[in-house]
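Student: Fold the following.
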Amino acid sequence: MEIYPDFLELKKKLKKIIEDFYSLRTKGAKVISFPSGKGGVGKTTIVLNLAAALALSGKRVAIVDLNLALPNVSLFLQNTPKKTVTHFLCDEAELSEILVKLNIKKAEIDVFPAESIVNLGKKVKIERIRELILYLKPNYDYILFDQSPGLSKFAIYPTLVADVVFVVSADIKPAYLDAIKVRDVLEESGVNFNGFVVNMTKRNNLRYFYNERVYATIPYDWRLKNAFSSGKTVFQLRFGFLSSSKRAFSKFAEKLIEDFPPERVW
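Tutor: I've put the predicted structure just below:
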């Protein structure tokens, strides 16, 4: 039987897709995605403080800023590289040019900051996130995505290639309604939704999410707010041990490590 070159090429491409999918899903770090309905619900705060808690637990952690509209992770960095994740997604940078170290006490987090696509004015290839994951996954225990809010392709695509997906919200009606919409869209898209992370809760009583699948809650804490305003995590504050949110993030990290342990490849 004659085998046509086009068929051989198709078979080669299918084999590569399957290999990539296997690598994305099983090897190395757990990739955790944090989408949300609205902006301003605290995604960046949650990502940075959870990363700090994981790093202080001895885990190798990377943060990838995928909020390509209004990136905020760079506010926590002493130095910002000339090239960012946005440049990488535009085929204008290698990942090795982007990495910045963030020190949290005796721990260290690797950060890959972004630049607003409005400022860059280039066409972003969001699908290159697959390459980013394949490059980073063997070197870490956890990779955290800080994402754009809403339901654009820039917000949804990262959830499709993640291992764990938490929708971030605040316990107020507009944020709740938008978070439910995001959850429904993700589930309809075949995404493995792992629960809500509800920020700025009061007295551990959930007003709107009480019947929903909530994985973690972060209490309203003025110390956390002040830490964010000064470009720090709550773990870096002088009297951070008094912070209720610090305890919540430590508990969040412990639960995450137990439920979603990384699969080491080294």
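Student: make it CA atoms for all contacts and neighbour counts henceforth
Tutor: Fine.
Student: Please, where are all the strands along this structure?
Tutor: Ranges of strands in the chain, per DSSP state E, are 30-34, 61-66, 100-104, 107-112, 142-147, 164-170, 193-201, 214-219.
Student: want to put them side by side, so please do this one too:
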Amino acid sequence: MLDKENLRKADVYSGAIICLFGLWIILQALKMPMKDSWGGVQNVWYVSPAIFPLFIGCMIMLLGGLLCRTALKMIGIKAFADTVRWLSSKALLQFFNSVPNLRFYSIVVLFLSFVFLNIPRIDFFLSAVLFLTVFITSFYFDDAALLKKLFFFYLAGVIVLIIYFLLGLNEPLGRIVPFPADILALCFIFAYSVYAWMLIRNNGVLRKKYRTAMIVAFASPFIVGTIFKYFLLVPMPAEGIVVAVMDYFWYLEFLE
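Tutor: Just a heads-up that it's a prediction; the model follows:
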């Protein structure tokens, strides 16, 4: 836990960010009309829709400024200057590169990509398998060096997926190949699994953990997903290649 002095130093930057946020609200509110006429009736400024956000923005700026003032008063200008020098030194990079922060980055990137990138666009079963594969191997191995390598490998894959969807490649490719996004996700899962295996193949303990991770990552989504999809009749967020194959066998479409 941070001591009181470090907390006050953090308050300086928190207050500055809060002030900037309040300023942004004010700038957005100023884009609203202060006066206007409707049906021949002239509206006065104090009934403008901008009044409330202007008030909120001003109050946020005021509170942020008071937070900065209180923090600076407690730590002094010299301590603040020392903090600024620390922010421009190599120590900041070492702090960002620390293991606890790397774990935080991994969790944030993993959950954000799972919720906002994969689930809406990729077959749910593949999204879940990818998420569990990365999540379990990253933390179950309990090795900082492996975590760093796996994180950057996954981050590179996420960037590829983002570029793929931003360029709108899914729709034109879908006219040529069925389920192109799902095929890309399958390749991602395969590449990540192979890369993780290459990193731990010489360690007997980690090989055992790897097998356990793969079993859980693949079995859990299919067991739970099958129950929801076919017994509770709950549609998946995105249904692609895996659901199509499962439907083919579940509904005996091959007999038609």
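Student: Could you get me the TM-score between them?
Tutor: Once superposed, the chains reach a TM-score of 0.20 (TM-score structural alignment, normalised by the length of structure 2), with 85 aligned residues with a C-alpha RMSD of 6.1 Å.
Student: Taking the centroid of structure 2, which residue is nearest it?
Tutor: In structure 2, the centroid-proximal residue (C-alpha atoms, centre = their mean) is Leu112; its distance is 2.2 Å.
Student: Helix, strand, or coil at it?
Tutor: Classification of Leu112 of structure 2 using DSSP: H, G, I helix; E, B strand; the rest coil returns helix.
Student: picking that back up, Leu50 of structure 1: which of the strands of structure 1 is closest?
Tutor: Closest approach to Leu50 of structure 1 among the strands of structure 1 is made by strand 142-147 (9.0 Å; C-alpha to C-alpha).
Student: tell me which element Val245 of structure 2 is part of?
Tutor: Val245 of structure 2 belongs to helix 241-250 when assigned by DSSP states H and E.
Student: in that helix, what's buried?
Tutor: Within helix 241-250 of structure 2, the residues that count as buried by 16 or more other C-alpha atoms under 10 Å are Ile241, Val242, Val243.
Student: what does stretch 151-159 of structure 2 give?
Tutor: Buried residues in stretch 151-159 of structure 2, counted by 16+ other C-alpha under 10 Å: Phe151, Phe153, Tyr154, Leu155, Gly157, Val158.
Student: So which of those residues are in helices?
Tutor: Phe151, Phe153, Tyr154, Leu155, Gly157, Val158 (DSSP state H).
Student: And the residue nearest to the fourth one when sequence neighbours are not counted, how far from Tyr210 of structure 2?
Tutor: Yep, that's Leu155 of structure 2 we're talking about. Excluding the flanking residues, the one nearest Leu155 of structure 2 by C-alpha to C-alpha, 6 or more residues apart in numbering is Val109, at 7.5 Å. When distance is defined by C-alpha to C-alpha, to the nearest Å, Val109 of structure 2 is 22 Å away from Tyr210 of structure 2.
Student: who has more neighbours, those two?
Tutor: Regarding Val109 of structure 2 and Tyr210, a neighbour count based on other C-alpha atoms under 10 Å identifies Tyr210 as having more, with 22 against 14.
Student: Tell me the spacing between that one and Ala79 of structure 2.
Tutor: Distance of Tyr210 of structure 2 to Ala79 of structure 2, given as C-alpha to C-alpha: 48 Å.
Student: Repeat that for Ala71 of structure 2.
Tutor: Ala71 of structure 2 is 11 Å from Ala79 of structure 2, by C-alpha to C-alpha.
Student: neighbour count winner among the two?
Tutor: Between Ala71 of structure 2 and Ala79, counting by other C-alpha under 10 Å, Ala71 is the more crowded of the two (23 against 15).
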